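Undergrad: Okay, sequence plus prediction incoming.
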Amino acid sequence: MLSVAVLISGAGSNLRALLAATGDPDFPARVIVVGADRQADGFAHAEQFGIPTIMVPFREFETREHWGEELQRQLEVWNPDLVVLSGLMRLLPPAVVDAWAPHLINTHPAYLPEFPGAHGVRDALASGAAQTGASVIVVDNGIDTGPILAQERVPILPDDTEHSLHERIKPVERRLLIDVVRRIAVGDLDLTTYDHH
């Protein structure tokens, strides 16, 4: 059984989908802890599913590195097989990435390498592109530059707003994430082949 830690900053809609999937006895992975860098709304999902939470408030640390050290200490207590970033709005310090990668994955609301960074949906709209997408990647020390594990195209409609486009991307992201976690758990996807060390 693959043990998974999920890190969030906000509402945790991907987290909720993952908790629902892993709550099925036949699903080969379990979320064992949910962490956040602030008091996140998504903790409510963890509570509902009876999953423990950890909070490492970013603002209480002098540097990103110090915050990362505490986050790393907390994660080591749980020792998950896989860490999923699910709307974590902080860049992990290199020491944390190096400790977990390639067993550290993230979703992104664009068809990478197109439109990396924090505003993938807005950037896709602004570019006038006919399509964007969703991706699941291994996290490395770049901005959305890690190896791509799964991705799928999502068309951009003429009357799309950033919100409407993002709402159509989210279900694709969730489905890809759940599928990638399942494939890792059953051994169809071997993350060690993506090791960046």
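TA: Here it is on my side, so go on. Numbering: from 1, shown residues only.
Undergrad: from here on, contacts and neighbour counts on C-alpha atoms
TA: OK.
Undergrad: Which residue ranges of the protein form helices?
TA: Counting by DSSP state H, the chain has helices at residues 13-22, 43-48, 64-78, 94-100, 120-127, 162-186.
Undergrad: Return the most buried member of these.
TA: helix 13-22 (a mean of 20; mean count of other CA atoms under 10 Å).
Undergrad: Next, format the helices of the chain as a markdown table and append distance to residue 142.
TA: Shown next, in a markdown table, are those (distance: least, CA to CA, whole Å):
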| stretch | distance to residue 142 |
| --- | --- |
| helix 13-22 | 22 |
| helix 43-48 | 28 |
| helix 64-78 | 16 |
| helix 94-100 | 9 |
| helix 120-127 | 15 |
| helix 162-186 | 20 |
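Undergrad: Looking at those helices, which is nearest to residue 2?
TA: Nearest to residue 2, of all the helices of the chain, is helix 162-186, at 5.3 Å by CA to CA.
Undergrad: just checking, what packs against the closest one?
TA: Packing partners of helix 162-186 (3 or more CA pairs under 8 Å, 6 or more residues apart in numbering; DSSP states H and E): helix 13-22, strand 29-36, strand 104-108, helix 120-127, strand 131-138, strand 148-155.
Undergrad: what angle sits between that helix and strand 148-155?
TA: Between helix 162-186 and strand 148-155, the angle comes out at 150 degrees (axes from the mean of the first three to the mean of the last three CA atoms, to 10 degrees).
Undergrad: what sits up against helix 162-186?
TA: Residues from elsewhere that reach helix 162-186 (CA atoms under 8 Å, 6 or more residues apart in numbering): 1-2, 14, 17-18, 21, 27-29, 107-109, 121-122, 125, 133-136, 149-152, 154, 156-157, 189-191.
Undergrad: Okay, one more to line up with it:
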Amino acid sequence: MMDRSVGSGSPYRIAVFASGQGSNFQTLIDASHKGILGAEIVLLVCNKPEAPVVERARRAGIDCFLFERKAYSRREDYEAEIAAELERRGVDLIVLAGYMLLLTPVLVDAYQGRMINIHPSLLPSFPGKDAIGQAWSYGVKVTGVTVHLVDGGMDTGPVIAQKIVEIEQADTIEALEEKIRAAEHDLYPQVVNWFAEGRIRIDGRKITIS
């Protein structure tokens, strides 16, 4: 991948993909309302029309693209519709926030270097499902969260930023989950802001913040 700076244009427009409760989505909404996100959330994409995240979007006045996976014979079919909607709205960055469907090259290739995900571990440790449980069972003393570019693999994209979370002796797994959630809510809006301000530079797997 060529060295390039990412982020330009005003206002910077993002679409959030989510499938569940939407706590990270709400954090992005709150950051936008406070004027510290640097970006406009123009669309929520959700594959579960009854998910609580949809109500969060509606309360905030954010448009939704809702669909059900079972209505399509191929993943590529609904992703083509999503891609057309993103193009129509001039989306600069896709922000995955608990989106529970695998992505195909239809979106991954179209938004290479412009799609990010947050994962509840210090990648490359504990990729995939139940990362917090994996770290807890392994007995590590330090874990955290990672924001990375999406490259089509399972949490394999280049790392943009990480935040450390220490596991104390008195912690329960529930306490650790709460710490991880707080770290996610702190880090994700900051990374979106870096993109919006054009501060991200990508050179292969090496990402720097100007």
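TA: Sure thing, it's come through. For clarity, every value in this text was computed on a predicted model and none was experimentally measured.
Undergrad: re earlier: if burial is judged by neighbour count, which of the contacts of helix 162-186 of the first structure pass?
TA: Burial by neighbour count, judged by 16 or more other CA atoms under 10 Å, picks out 2, 14, 17-18, 21, 27-29, 107-109, 121-122, 125, 133-136, 149-152, 154, 156, 191 from the contacts of helix 162-186 of the first structure.
Undergrad: Settle this for me: residue 93 of the second structure is touching residue 112, isn't it.
TA: No: using CA atoms under 8 Å, residue 93 of the second structure is not in contact with residue 112; the gap is 9.7 Å.
Undergrad: out of those two, which sits in the busier spot?
TA: residue 93 (25 against 17; other CA atoms under 10 Å).
Undergrad: Which residue in the first structure aligns with that one?
TA: When the first structure is aligned by TM-score structural alignment, the residue opposite residue 93 of the second structure is residue 82.
Undergrad: End to end on stretch 102-113 of the second structure, go ahead and measure it.
TA: Counting by CA to CA, to the nearest Å, you get 17 Å between the two ends of stretch 102-113 of the second structure.
Undergrad: how far away is the alignment partner in the second structure of residue 3 of the first structure from residue 195 of the second structure?
TA: By TM-score structural alignment, residue 3 of the first structure lines up with residue 13 in the second structure. Computed with CA to CA, the distance linking residue 13 of the second structure and residue 195 of the second structure is 10 Å.
Undergrad: what do the two both touch?
TA: Shared contacts of residue 13 of the second structure and residue 195, defined by CA under 8 Å, 6+ apart, are absent.
Undergrad: one step back: pretty sure the match of residue 3 of the first structure is in contact with residue 94, am I right?
TA: No: the pair residue 13 of the second structure / residue 94 is not scored as a contact, 9.0 Å apart, by CA under 8 Å.
Undergrad: more crowded one of the two?
TA: Neighbours around residue 13 of the second structure and residue 94, counted as other CA under 10 Å, are more numerous at residue 94. The numbers are 27 against 21.
Undergrad: What residues does that one make contact with?
TA: 14, 15, 16, 17, 111, 114, 115, 116.
Undergrad: any idea how far residue 86 of the second structure is from the aligned partner of residue 64 of the first structure in the second structure?
TA: Using TM-score structural alignment as the criterion, residue 64 of the first structure maps onto residue 75 of the second structure. As judged by CA to CA, residue 75 of the second structure and residue 86 of the second structure stand 16 Å apart.
Undergrad: What's the local residue count around the residue nearest to residue 150 of the second structure when sequence neighbours are not counted?
TA: Nearest non-adjacent residue to residue 150 of the second structure, counting by CA to CA, 6 or more residues apart in numbering: residue 157, 5.0 Å away. Using other CA under 10 Å, residue 157 of the second structure is surrounded by 20 other residues.
Undergrad: Over to residue 139 of the second structure?
TA: Count around residue 139 of the second structure with other CA under 10 Å applied: 10.
Undergrad: and it, what pairs with it in the first structure?
TA: Per TM-score structural alignment, residue 139 of the second structure is aligned with residue 128.
Undergrad: got it, and residue 58 of the second structure?
TA: Matched to the first structure by TM-score structural alignment, residue 58 of the second structure sits across from residue 47.
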